[in-house]
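[1] Starting from these lines, generate the structure:
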Amino acid sequence: MELRDIEIFLTLAEELHFGRTAERLHVSPARVSQAIKKQERSVGVELFERTSRQVALTPVGQRLRDELAPAYQQIQDAIAKAAGTGRGISGVLRVGFSAAWCGNLVVKAADAFRARHPDCEIQIQEMPLHDRFGPLRRRELDLQLTELPADESDITAGPTVFSEPRALVVPAGHPFAERESVSLEDLAHSPLITITGPPQYWLDLHFPHHTPAGTPIPRGPSTIAWQEVLSLISAGKGVCSTAARAAHYYSRPDLAYVPFRDAPTIDYALLWLTAGQSAKVQAFVQTVLAIAHDPGGRAPAGRTGTGK
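    The predicted structure follows:
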């Protein structure tokens, strides 16, 4: 079995969909089908059960996946190490993150990156909520994982790494706290606590002035730190939108996190200075994307999001 055919098999074992496998590997669905049929002829047994509605691994296919995956990863790691040495992936790479769940992903990616590029040191730091692009521009960071949008002429935004549904943070005694969900139209009924510092286009997306129907959204206090936002909400000064998973990271008895049923997701991406793009940066970007889509579930559990 050739290395490319192993890659096709393992990708299909993860996606369980011929079209998505072909798109991910930049080949045709026919190429995927041919490779799988070739492998099944070679081993003399079906590796996948196919129907018009689904694709599933057979018991033999499951065993082959479990035995091939570690060996394939070792091969990929060895190739990456050799390529990294050839491209000079060494020194220090400074990576920032804006939310706790982004930090978890960055730490996991850093561990994988160090295994492939042992000559490169990864330094990780949390970014200030109010200064979204300053650390990049001051060259204090090489790249960062943070919320979109990032419409800056000197900054490149990579592909979306993952997306998070939104929730509204309200005081525990707020009328919304007992609801199963809220609507964007409900923002018209409570002051919205906002952040000072980010660009206006970013604030307009995450802290709008009007509901979709055009009703004004009253403004509450503005601050620069997430813990201050939570304290203001607890004191009854207003409400704030955030990622739904913030409820797991910032759970407090005086607060409630109520999911939105109609709000857009919060999308997270890696950003870097366009002038600072390098093999080292791109190698880390690819590592984060690989970890975020890892079938073992090591990525954030959102859909592949403002708030700390």
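[2] from here on, contacts and neighbour counts on C-alpha atoms
    OK.
[3] And the strands in the protein?
    Ranges of strands in the chain, per DSSP state E, are 48-50, 55-57, 91-97, 120-126, 143-147, 155-164, 166-171, 192-195, 219-223, 240-243, 255-259, 266-273.
[4] Distance of residue 177 relative to residue 127?
    Noted for residue 177: a distance of 30 Å to residue 127, by CA to CA, to the nearest Å.
[5] now residue 121
    19 Å.
[6] which one of those two has more residues nearby?
    residue 127 (20 against 16; other CA atoms under 10 Å).
[7] My guess is that one contacts residue 97. True?
    Yes: counting by CA atoms under 8 Å, residue 127 does reach residue 97; the two are 5.7 Å apart.
[8] wait, what's in contact with residue 275?
    Contacts of residue 275 were listed using CA atoms under 8 Å, 6 or more residues apart in numbering, and they are residue 154.
[9] Can you give me the neighbour number for the residue nearest to residue 179 when sequence neighbours are not counted?
    Excluding its sequence neighbours, the residue lying closest to residue 179 (CA to CA, 6 or more residues apart in numbering) is residue 258, at 7.0 Å. By other CA under 10 Å, the residues close to residue 258 number 23.
[10] Then residue 189?
    For residue 189, the number of neighbouring residues by other CA under 10 Å comes to 13.
[11] cool, the one 3 residues further on as well?
    When neighbours are defined as other CA under 10 Å, residue 192 has 23 of them.
[12] Quick check: it touching residue 218?
    Yes: counting by CA under 8 Å, residue 218 is a contact partner of residue 192 at 6.2 Å.
[13] ok now do residue 89, which residues does it touch?
    Counted by CA under 8 Å, 6+ apart, residue 89 has contacts 117, 119, 120, 279, 280.
[14] For those residues, which single residue is the most surrounded?
    residue 117 (26 neighbours).
[15] ranges for the helices of the chain?
    Ranges of helices in the chain, per DSSP state H, are 3-15, 18-25, 29-43, 59-87, 100-116, 134-137, 200-206, 226-234, 246-249, 279-292.
[16] Here is a second sequence; please produce its structure as well for comparison:
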Amino acid sequence: MELRHLRYFVAVAEELHFARAAERLHMAQQPLSFQIKQLEEELGVTLFRRTTRRVELTDAGRALLTEVYAALAHLRQGVETARRVERGETGSLVIGYASMALYNLVPPAVHLFRERFPDVQVTLRELCSPDLEEQLLEGAFDVGLAIQGMHDPELIYETVLREQATVAIPKNHPLGRQAQIPLRALASEPFVMYERTQRSLIHNQIMAMCREAGFSPNVVQEAASEQAVIGLVAAGVGVSLVSACMSGLRTDEVAYRPLIDPETSVEYAVVWKRENSSPFVKAFLNIARDVSQHAGPGSKK
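    As a prediction, this is how the structure comes out:
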């Protein structure tokens, strides 16, 4: 039994007239009669009572018609679902993100994506480089919001936001009198750093910057999260280098000043597998671009 047989059956059942049903189906009456007869033989039931004056559905025919209506409706729904998936309107999207992106891109981008695509199930996973890239390659999620630094040839990176690196210092620190702070001014300061084992990319970048400025930072404490870093600065343990998006945290206890000499940017990138052509990934990339246009102070496209 083929789908066309069911459509032929529905047309005859609704018209109760083979000639009108054939006209509706844009075919000759004789082939239609043959197809219905073939369907009855395949099913082993009589679907229609035929006389010279009228055509009627049998009880078996009425029962089948009810089920065929349901099946065709389900099929139409399936086709529409497939089309919506193709357009990026329904399905699922798993997003991996660097925790620092929680302070700028993640909240507005996810909110806007859910608003535009309410039927897409969004799942979020927090990861750090290089784990983010490694799991993306393994297919653990569809798209990432990463701190730029790695360049795997199997992945595509598009930088959507650049934020100025900022010096976080205790509120009453003498350096707070300066509008901007050169990196070499921190040479004698105790540093609060991200844990090397947890945030190796950022940790190594900061260490390299300090060496290029002519000193090795005096790291007195390491912390695993952004909140912990800022909390330790607030407690007077030391100073730290953070992205500008964090300059709204604990402002009653921490002062933030732009880093200069060198003026350094933290780059946030949308990253996905080169072979991934999902419309959801493209839609999320476009939204991340839009959101970056309205990012806060210290940021630029």
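[17] wait, what's in contact with the residue lying closest to residue 154 of the second structure once chain neighbours are set aside?
    Excluding its sequence neighbours, the residue lying closest to residue 154 of the second structure (CA to CA, 6+ apart) is residue 274, at 5.7 Å. Residue 274 of the second structure makes contacts with 154, 155, 156, as judged by CA under 8 Å, 6+ apart.
[18] related to what we said a few turns ago, among the contacts of residue 89 of the first structure, which pair sits farthest apart?
    Put simply, by CA to CA the two of those set farthest apart are 119 and 279, 13.9 Å from each other.
[19] residues touching the most centrally placed residue in the first structure, list them.
    Geometric centre of the first structure, nearest residue: residue 162, 2.9 Å, by CA atoms, centre = their mean. The contact partners of residue 162 of the first structure, taken as CA under 8 Å, 6+ apart, are 267, 268, 269, 292, 300, 302, 303, 304, 305.
[20] and residue 288 of the second structure, what does it touch?
    Counted by CA under 8 Å, 6+ apart, residue 288 of the second structure has contacts 105, 109, 160, 270.
[21] change it to 6 Å
    residue 109 (CA atoms under 6 Å, 6 or more residues apart in numbering).
[22] same thing with residue 145 of the first structure?
    By CA under 6 Å, 6+ apart, the residues touching residue 145 of the first structure are 97, 269, 270.
[23] do you know how far the spatially closest residue to the second one that is not a sequence neighbour is from residue 145 of the first structure?
    Of all residues not flanking residue 269 of the first structure in the chain, residue 160 sits nearest, at 4.6 Å (CA to CA, 6+ apart). When CA to CA is applied, the distance between residue 160 of the first structure and residue 145 of the first structure equals 10 Å.
[24] Please identify every residue contacting each of the two.
    Taking CA under 6 Å, 6+ apart as the criterion, residue 160 of the first structure and residue 145 both touch residue 269.
[25] still on that earlier bit, could you report the neighbour count for the residue nearest to residue 269 of the first structure?
    16.
[26] Test my guess that it contacts residue 266.
    No: contact criterion CA atoms under 6 Å: residue 160 of the first structure and residue 266 do not qualify, at 10.1 Å.
[27] How about the contacts made by residue 187 of the first structure?
    residue 217.
[28] do that again at 10 Å, thanks
    For residue 187 of the first structure, the contact set (CA atoms under 10 Å, 6 or more residues apart in numbering) comprises 168, 207-211, 215-218, 239-241.
[29] Compare these and tell me which has the most neighbours.
    Neighbour tally across the contacts of residue 187 of the first structure (other CA under 10 Å): the maximum, 27 neighbours, falls on residue 239.
[30] coming back round to it: just send the helices of the first structure back as TSV, with distance to residue 188 of the first structure too.
    Below are those laid out as TSV (distance: least, CA to CA, whole Å):
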stretch	distance to residue 188 of the first structure
helix 3-15	42
helix 18-25	41
helix 29-43	49
helix 59-87	51
helix 100-116	29
helix 134-137	32
helix 200-206	15
helix 226-234	16
helix 246-249	22
helix 279-292	36
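[31] Quickly list what's touching both of residue 119 and residue 279 of the first structure.
    Taking CA under 10 Å, 6+ apart as the contact rule, residue 119 of the first structure and residue 279 both touch 84, 88, 89.
[32] so who does the second one touch?
    Residues in contact with residue 88 of the first structure, defined by CA under 10 Å, 6+ apart, are 82, 117, 119, 120, 279, 280.
[33] pretty sure the third one contacts residue 90?
    So the one you mean is residue 119 of the first structure. Yes: in this structure residue 119 of the first structure lies within contact range of residue 90 using CA atoms under 10 Å: 4.7 Å.
[34] Now the common contact residues for those two.
    Shared contacts of residue 119 of the first structure and residue 90 (CA under 10 Å, 6+ apart): residue 84.
[35] so what corresponds to residue 29 of the first structure in the second structure?
    Under the alignment (TM-score structural alignment), residue 29 of the first structure maps onto nothing in the second structure.
[36] where's residue 136 of the second structure relative to residue 127 of the second structure, distance?
    Separation of residue 136 of the second structure from residue 127 of the second structure (CA to CA): 10 Å.
[37] which neighbours do these two share?
    Taking CA under 10 Å, 6+ apart as the contact rule, residue 136 of the second structure and residue 127 both touch 96, 144.
[38] Now do the shared contacts for residue 160 and residue 266 of the first structure.
    Joint contacts of residue 160 of the first structure and residue 266 (CA under 10 Å, 6+ apart) are 146, 147, 148.
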